[in-house]
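Undergrad: predicted model, plus sequence, below.
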Amino acid sequence: MGQGIYHYFGYDLSFEERTEEISKAGFESTMLWWGDEDFIPLSKAEQVECVRRAGLKVENVHAPYAHIWKLWAKDLQIAAEAQQEYCRYIDECKAYQIPMMVVHGMSQEPIEDEQQGFESFSLLLAHAKAAGVTLAVENTIEDSRFDHLLEQLIPEGMKWCYDSSHDWIYSESPTRLLSTYGKALACLHLSDNDGQFDRHWLPGKGLVSFEQIQELLKNQGFDGQWSLEVFPQEVIGSANAFLSEARERLTWVMEGARHEAKV
């Protein structure tokens, strides 16, 4: 078990500076956004090289989610185009020796064809297995079809990513997914919120029960990275100070969150 953080954590820093700050703060791994946008001046290969040069592991990459709805589309051509897009991301993971790709299981858009969605994710899973890449679907909105997706594909090797903030915003019974599917859990996106919006606060600032989460992860035998997906709503102080506090909060979670966090 190690400690990681999503590469973007706020603050006006270059990719190289951000990477160095994460390394200096004592994190062992990071998670990268895997879109094709040009707001990062480095190529994907250069990003991976920069992270590894700083002594960090790329725990996983987060695939873009704008086109997730297309995987559930009734139009076969639209679904096929999305399948090709996400298979390309998997191929890139293989090329850059990235062990895992995280992808949202559902989107806010209405699902058009449930069976098509299951077939799309089954195809992506088969492609990922052939590439030696772990495919982890992330919990987003509350939807029984996410359960069905896991129930169908976990036996085939599908893993999932637990987002604590999504759980506390959208779930009728927070931590139910952890209790039910914890054995297939591959990675974490830990952050806090006020129960209203996906705030990406540091643990201990909001309503999320990290004591419950830690206990369930411990009981389920989770042995992956403990990783934050956080950034401040108001940038105060230095990036170094924020990351130091982030590590303290993450350690607090890992130790059981049984006393009040220093906010």
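TA: Arrived safely, thanks for sending.
Undergrad: make it CA atoms for all contacts and neighbour counts henceforth
TA: Noted.
Undergrad: residue nearest the centroid of the chain?
TA: With distances taken as C-alpha atoms, centre = their mean, the chain has H189 as the residue nearest its mean C-alpha position (4.8 Å).
Undergrad: second structure for comparison follows:
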Amino acid sequence: MKRSNPVEWKVGTSYSPSGTLTLSEIKEAGLDSIELVISRNETDLSYEGLKGRFNSYIQKAHELGLEVWSVHLPFGKDWDISSIDLEKRNQILEYHFEWLRWVSEWNINQVIIHPSYEPIPDNERLERIKACKSSLHLLAEKAKPLDIHICVEDLPRTCLGNTSEEMKTLIDAHKDLRVCSDVNHLLLETPEHFIKELGDKIATVHISDYDGVDERHWLPGEGIIQWDRVISALAQSGYEGTFMFEVKMDKCSPRQLVDCWKDNLLIQYKRADK
């Protein structure tokens, strides 16, 4: 496996049109990419609804020279692909298939999907894993001719995919499945361990800090994550995707993300890598 060079990574941020952050602010700060987040609270999540709501934002990003690296699909109880109610799960998947068709029209190659909602009782876990794997297989089959990677996000607490071992089980559903490594979701192992275990299956990341007790989405440096180890693990895995921040932007600006990367995280990595 060839080691990648973090200096060459693009840097981006998650972006939702329903927030206060603008695409122009993201570009002016010096960021390269965005992850477009589709909220479950949108009034119309049909194919036509997505076109009417989001196409102008993607076009605007392109005009500004911002890459739309990924799309985060809706998540929550109503969109849980691990539902053990087969009829409901099939209805949920039909929406997902429409979302993939829309994403493909913009030549976006990564979609992020949550493997479950929560809470998940222990006595349901194996059945929910089985249901999730069935859904992921169907999604990967649908995504393959569209040149889209289904990126399964690790999740905290009782959600599915809360450890590297369980994530391996989930993505074993299809050889084309990939992983979105959200480092502030890992409550049972360190982010660097998770990254080393999943290796080149990681196609994208969500970057933020936390206290190890629960997800916090803090700016890196405000929590306990050892960033030199995380970046080194990603580099060793050959990661070449975008270093995608997913920080609470009500307490942070795009410029702070750029400064955090250039003046803090990258320097920590270079110092430790000597």
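TA: Received it, and whenever you're ready, just let me know what you need. Nothing here was measured: the structure is a model prediction, and the numbers come from that model.
Undergrad: quick one: TM-score?
TA: Once the chains are overlaid, their TM-score stands at 0.83 when taken by TM-score structural alignment, normalised by the length of the first structure; 245 aligned residues with a C-alpha RMSD of 2.7 Å.
Undergrad: that's a helix at the residue nearest to the centre of the first structure, yeah?
TA: No. When classified by DSSP: H, G, I helix; E, B strand; the rest coil, H189 of the first structure is found to be strand rather than part of a helix.
Undergrad: alignment lookup: it to the second structure.
TA: For H189 of the first structure, the equivalent position in the second structure is taken to be H206, counting by TM-score structural alignment.
Undergrad: ok, its match touching V183?
TA: Yes. With contact defined as C-alpha atoms under 8 Å, H206 of the second structure counts as touching V183 (6.5 Å).
Undergrad: still on that earlier bit, what's the residue nearest to the match of H189 of the first structure when sequence neighbours are not counted in contact with, if anything?
TA: Leaving out its chain neighbours, the residue that sits closest to H206 of the second structure by C-alpha to C-alpha, 6 or more residues apart in numbering is D182, at 4.4 Å. If a contact means C-alpha atoms under 8 Å, 6 or more residues apart in numbering, then D182 of the second structure has E153, D154, L155, V205, H206, I207, S208 as its contacts.
Undergrad: how much space separates the equivalent of the first one over in the first structure from T19 of the first structure?
TA: E153 of the second structure is assigned E138 in the first structure as its aligned equivalent, the criterion being TM-score structural alignment. In this view, E138 of the first structure and T19 of the first structure are 24 Å apart by C-alpha to C-alpha, to the nearest Å.
Undergrad: equivalent analysis for R176 of the first structure, please.
TA: 34 Å.
Undergrad: what about those two, which has more around it?
TA: Neighbour tally, R176 of the first structure and T19, criterion other C-alpha atoms under 10 Å: the higher count belongs to T19, 22 against 13.
Undergrad: what about the helices in the first structure?
TA: When assigned using DSSP state H, the helices of the first structure occupy the ranges 15-24, 44-53, 68-71, 76-95, 114-131, 144-153, 164-170, 176-181, 210-220, 239-254.
Undergrad: let's have the ones you listed in TSV, adding distance to Y8 of the first structure.
TA: TSV is the format used below for the helices of the first structure (distance: least, C-alpha to C-alpha, whole Å):
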stretch	distance to Y8 of the first structure
helix 15-24	8
helix 44-53	13
helix 68-71	22
helix 76-95	19
helix 114-131	25
helix 144-153	27
helix 164-170	17
helix 176-181	26
helix 210-220	22
helix 239-254	11
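Undergrad: nearest to Y6 of the first structure, of those?
TA: Within the helices of the first structure, the stretch nearest Y6 of the first structure is helix 15-24; the backing value is 9.4 Å (C-alpha to C-alpha).
Undergrad: pull out the buried positions in that closest one.
TA: Within helix 15-24 of the first structure, the residues that qualify as buried by neighbour count (16 or more other C-alpha atoms under 10 Å) are F15, R18, T19, E20, E21, I22, S23.
Undergrad: find the nearest non-adjacent residue to the second one, please.
TA: Using C-alpha to C-alpha, 6+ apart and skipping residues adjacent in sequence, the residue nearest R18 of the first structure is H7, 7.2 Å away.
Undergrad: neighbours of the one you found, how many?
TA: By other C-alpha under 10 Å, neighbour count at H7 of the first structure equals 22.
Undergrad: likewise for the one 4 residues further on?
TA: Using other C-alpha under 10 Å, Y11 of the first structure has 16 neighbouring residues.
Undergrad: ok, V152 of the second structure next?
TA: The criterion is other C-alpha under 10 Å. On that basis, V152 of the second structure has 25 neighbouring residues.
Undergrad: same check on W72 of the first structure?
TA: Once other C-alpha under 10 Å is used to define contacts, W72 of the first structure is seen to have 28 neighbours.
Undergrad: next: the one 4 residues further on.
TA: The criterion is other C-alpha under 10 Å. On that basis, L76 of the first structure has 13 neighbouring residues.
Undergrad: quick one on the thing from earlier: got JSON lines for the contacts of D182 of the second structure, with distance to M244 of the second structure too?
TA: Written out in JSON lines, the entries for the contacts of D182 of the second structure read as follows (distance: C-alpha to C-alpha, whole Å):
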{"residue": "E153", "distance to M244 of the second structure": "13"}
{"residue": "D154", "distance to M244 of the second structure": "15"}
{"residue": "L155", "distance to M244 of the second structure": "17"}
{"residue": "V205", "distance to M244 of the second structure": "6"}
{"residue": "H206", "distance to M244 of the second structure": "5"}
{"residue": "I207", "distance to M244 of the second structure": "6"}
{"residue": "S208", "distance to M244 of the second structure": "9"}
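Undergrad: nearest to Q233 of the first structure, out of the helices of the first structure?
TA: Q233 of the first structure lies closest, by C-alpha to C-alpha, to one member of those: helix 239-254, at 11.8 Å.
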